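[1] Sequence below, structure please.
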Amino acid sequence: MTLQRYQCKKCHHIFQSRIPFTNGEASHTKKFQAYILDLLRLGLTISAVARHLRINWHVVKDIHKAHLHKHYRNPNLKGLRYIGIDEFAVHKGQIYETIVVDHETGRIVYVGNGRSKETLAKFWRRVKRLKVKIEVVSSDLSAAFISSVGQNAPHTIHVYDKLHIVQLVAQAMDKTRRSVYKQTTDME
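    Alright, predicted model coming up:
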């Protein structure tokens, strides 16, 4: 298909005529995008779809990202009562993102860049603006999460991750054991 290209005489920007069955600047059709999304819904990974269609991984990733952004950018918070806050690593632990999940439905209700208190600020502003009554928050023992919940939802019940509590107890017991051992060996 031959496309008509134009160049602005003032800024020299080059652009082309719009094709109705494509999405903006995309070099593929809406049906092709739908096919890629169907393959992802079937459980194929982004890499598997790219290999299957013999296209660049970034093309599949960009289509998926645009779809998620369009359909899930502002999820409905109505009836949200029990949430879980956690972080996950992106790029092998160098970059982190924070996720908030509705414990009743399993829906992801927020994803933010980073794992600081500021990362959750946008989520809490939206909760306050929509007058959402959160009753219980679960998280790990991250100081940022504890501070964020304490500052923005002080009347909620904050439940901590069992794994981290057990680790703290084990560390305290180990410290006590070493101290007692040192005292008994010093006495001899």
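[2] rest of the way, CA atoms for contacts and neighbours
    Fine.
[3] What ranges does this protein have for its strands?
    Along the chain, the segments classed as strands by DSSP state E run 5-7, 14-16, 82-90, 95-102, 108-113, 136-139, 157-160.
[4] Run through the residues that contact residue 37.
    The contact partners of residue 37, taken as CA atoms under 8 Å, 6 or more residues apart in numbering, are 63-64.
[5] In this structure residue 136 contacts residue 80, no?
    No: contact criterion CA atoms under 8 Å: residue 136 and residue 80 do not qualify, at 9.9 Å.
[6] Tabulate the strands of the chain (a markdown table), appending mean neighbour count.
    Shown next, in a markdown table, are the strands of the chain (neighbours: other CA atoms under 10 Å):
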| stretch | mean neighbour count |
| --- | --- |
| strand 5-7 | 11 |
| strand 14-16 | 11 |
| strand 82-90 | 17 |
| strand 95-102 | 18 |
| strand 108-113 | 17 |
| strand 136-139 | 20 |
| strand 157-160 | 16 |
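[7] how about the residue lying closest to residue 110 once chain neighbours are set aside, what does it touch?
    Excluding the flanking residues, the one nearest residue 110 by CA to CA, 6 or more residues apart in numbering is residue 100, at 5.0 Å. Residues in contact with residue 100 (CA under 8 Å, 6+ apart) are 83-86, 108-111.
[8] now, which of these sits nearest residue 177?
    Closest approach between the contacts of residue 100 and residue 177, by CA to CA: residue 86, at 32.0 Å.
[9] where's that closest one relative to residue 145, distance?
    Separation of residue 86 from residue 145 (CA to CA, to the nearest Å): 8 Å.
[10] Next: residue 56.
    37 Å.
[11] Between those two, tell me which one has more neighbours.
    residue 145 (24 against 13; other CA atoms under 10 Å).
[12] I figured that one hits residue 118, correct?
    No: between residue 145 and residue 118 there is no contact under CA under 8 Å: 9.8 Å.
[13] So the residue lying closest to residue 14 once chain neighbours are set aside versus residue 20, what's the distance?
    Distance criterion CA to CA, 6+ apart; nearest residue to residue 14, sequence neighbours excluded, is residue 7 at 4.4 Å. Taking CA to CA as the measure, residue 7 falls 21 Å from residue 20.
[14] what do you get for residue 116?
    43 Å.
[15] of the two, who's got more company?
    Set residue 116 next to residue 20 and count neighbours by other CA under 10 Å: residue 116 wins out with 19 against 9.
[16] The more buried one and residue 58, how far apart?
    Distance from residue 116 to residue 58, by CA to CA: 28 Å.
[17] Second chain to compare with the first, below:
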Amino acid sequence: MGRAKIEVSRPRWACRECGSTCIEDVPFRAPGQRITLLLLAFVCDLLALGQTLKAVSLMTGLNRNVVKKIERARLSGLYTKEGEDGETRLRKPKRQARYLGADTFKLHNRHRYATVIIDLKTGHVLWLAHSKKRQVVYDFCDFVLAEWMSNVETIACDMNADFEWTFLKRHPRLDVVYDCFHLVKNFNEKVICKVRKDKQARLKGGGRRRGGACPQALHIHPHVLCGHQEEEGLRCTRRQGGLKGKRPLRQAGGPAEGRGQEVLRGAHIPKRAACYLRHRR
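    As a prediction, this is how the structure comes out:
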């Protein structure tokens, strides 16, 4: 992407009385940036459409830090205002929200968290604060006031007991909804994983006992699952040669012939294990 170079002559003026000098401002220059007003408006439009900082930086040729500074100024103008005491404060929501969503996220991959509360219908950010304590919810309720919260019907959050307890303490009539993602995640971590580990431990433990023929056969001779594909009257006696590029040793007949098939007939083998061993062969 080519760059356009603009040369502007800016005369400098000097005061004869005090000796101070001043330079004329460039009318098409963006305040605080070394870019034009048209480029600034173009970057703001891209950011408003939801483009990432990296994508806007690649499209416009600007440095990522410049785009980040523009985005910060744009968000400050949308969601903050200067109070009477000169401090910057958040703007109160312009429209009434009926469904709210609250969640926490980690900052810069450290043990620092922030809490965000949004309007689920429009996606607008209503509250953003450091920490994930209950005081964050109290501050939000005090910010929007009780009259605004009286028209809220539902709050969606994860299974964090602090959020649910805090919202219900201030506004008991609210309906708390758990999102589907965290329900499935907790079910997988606390139910499915434990059942899988218990089943795996029982299979491994059964293989160490004499009565556990199937798990022992699977651990020591996994090729028995494919024994029906071997030539009749032959069975694999060693598979280590396959690792070195050699053909596996085979032995004909004998009293051990068909022993693997007998083990498989009386044992229940999970479908996933069968597929794995079939691909492994």
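[18] Go ahead and flag the most central residue of the first structure.
    Of all residues in the first structure, the one closest to the mean position by CA atoms, centre = their mean is residue 111, 3.4 Å from it.
[19] Give the equivalent position in the second structure for that one.
    Here residue 111 of the first structure is matched to residue 128 in the second structure, going by TM-score structural alignment.
[20] give me every residue that touches the residue nearest to its match when sequence neighbours are not counted.
    Using CA to CA, 6+ apart and skipping residues adjacent in sequence, the residue nearest residue 128 of the second structure is residue 116, 4.6 Å away. Residues near residue 116 of the second structure by CA under 8 Å, 6+ apart: 102-104, 125-129.
[21] about what we covered before: export the contacts of residue 100 of the first structure to CSV and tack on distance to residue 185 of the first structure?
    Below are those laid out as CSV (distance: CA to CA, whole Å):
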residue, distance to residue 185 of the first structure
83, 49
84, 46
85, 45
86, 43
108, 54
109, 55
110, 54
111, 52
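[22] Can you list which of the residues you listed carry over to the second structure?
    For these, the subset whose aligned partners also touch in the second structure (both residues aligned by TM-score structural alignment, their matches' CA atoms under 8 Å) is 83-86, 108-111.
[23] which one of those is nearest residue 181 of the first structure?
    For these, the nearest to residue 181 of the first structure is residue 86 (37.6 Å; CA to CA).
[24] Just list the residues touching the closest one, thanks.
    Taking CA under 8 Å, 6+ apart, one finds 98-100, 139-140 in contact with residue 86 of the first structure.
[25] now the strands of the first structure as TSV including distance to residue 25 of the first structure?
    Shown next, in TSV, are those (distance: least, CA to CA, whole Å):
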stretch	distance to residue 25 of the first structure
strand 5-7	13
strand 14-16	9
strand 82-90	28
strand 95-102	29
strand 108-113	26
strand 136-139	41
strand 157-160	46
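[26] What count of nearby residues applies to the aligned residue in the first structure for residue 153 of the second structure?
    Using TM-score structural alignment, the partner of residue 153 of the second structure in the first structure is residue 135. Counted by other CA under 10 Å, the residues lying close to residue 135 of the first structure total 14.
[27] gap between residue 135 of the first structure and residue 180 of the first structure?
    For residue 135 of the first structure, the distance to residue 180 of the first structure - CA to CA - is 42 Å.
[28] Repeat that for residue 5 of the first structure.
    Distance from residue 5 of the first structure to residue 180 of the first structure, counting by CA to CA: 81 Å.
[29] quick one: the helices in the first structure?
    30-41, 46-53, 57-72, 121-129, 143-152, 162-187 (DSSP state H).
[30] Let's have the ones you listed in TSV, adding distance to residue 93 of the first structure.
    Formatted as TSV, the helices of the first structure follow (distance: least, CA to CA, whole Å):
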stretch	distance to residue 93 of the first structure
helix 30-41	25
helix 46-53	20
helix 57-72	20
helix 121-129	23
helix 143-152	18
helix 162-187	19
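[31] looking at those helices, which is closest to residue 94 of the first structure?
    Nearest of these (CA to CA): helix 143-152, 17.8 Å.
[32] now for that closest one, which elements pack on it?
    strand 136-139 (3 or more CA pairs under 8 Å, 6 or more residues apart in numbering; DSSP states H and E).
[33] at 10 Å instead, please
    Packing contacts for helix 143-152 of the first structure, counted by 3 or more CA pairs under 10 Å, 6 or more residues apart in numbering; DSSP states H and E, involve strand 82-90, helix 121-129, strand 136-139, strand 157-160.
[34] in the superposed pair, what's the mean gap between the second one and the second structure?
    The superposed helix 121-129 of the first structure is, by mean CA distance after the TM-score superposition for the first structure, a mean 2.5 Å from where its aligned residues fall in the second structure.
[35] Tell me which residues of that helix come out buried.
    Going by neighbour count (16 or more other CA atoms under 10 Å), the buried part of helix 121-129 of the first structure is 123-124, 127.
[36] ok, residues contacting it?
    For helix 121-129 of the first structure, the surrounding residues in contact (CA atoms under 10 Å, 6 or more residues apart in numbering) are 74, 77-78, 80, 100, 109-112, 118, 130-134, 148-149, 151-153.
[37] repeat that with 7 Å
    Applying CA atoms under 7 Å, 6 or more residues apart in numbering, the set of residues contacting helix 121-129 of the first structure from outside is 110, 152.
[38] That one versus strand 108-113: what angle between them?
    Relative orientation of helix 121-129 of the first structure versus strand 108-113 (axes from the mean of the first three to the mean of the last three CA atoms, to 10 degrees): 140 degrees.
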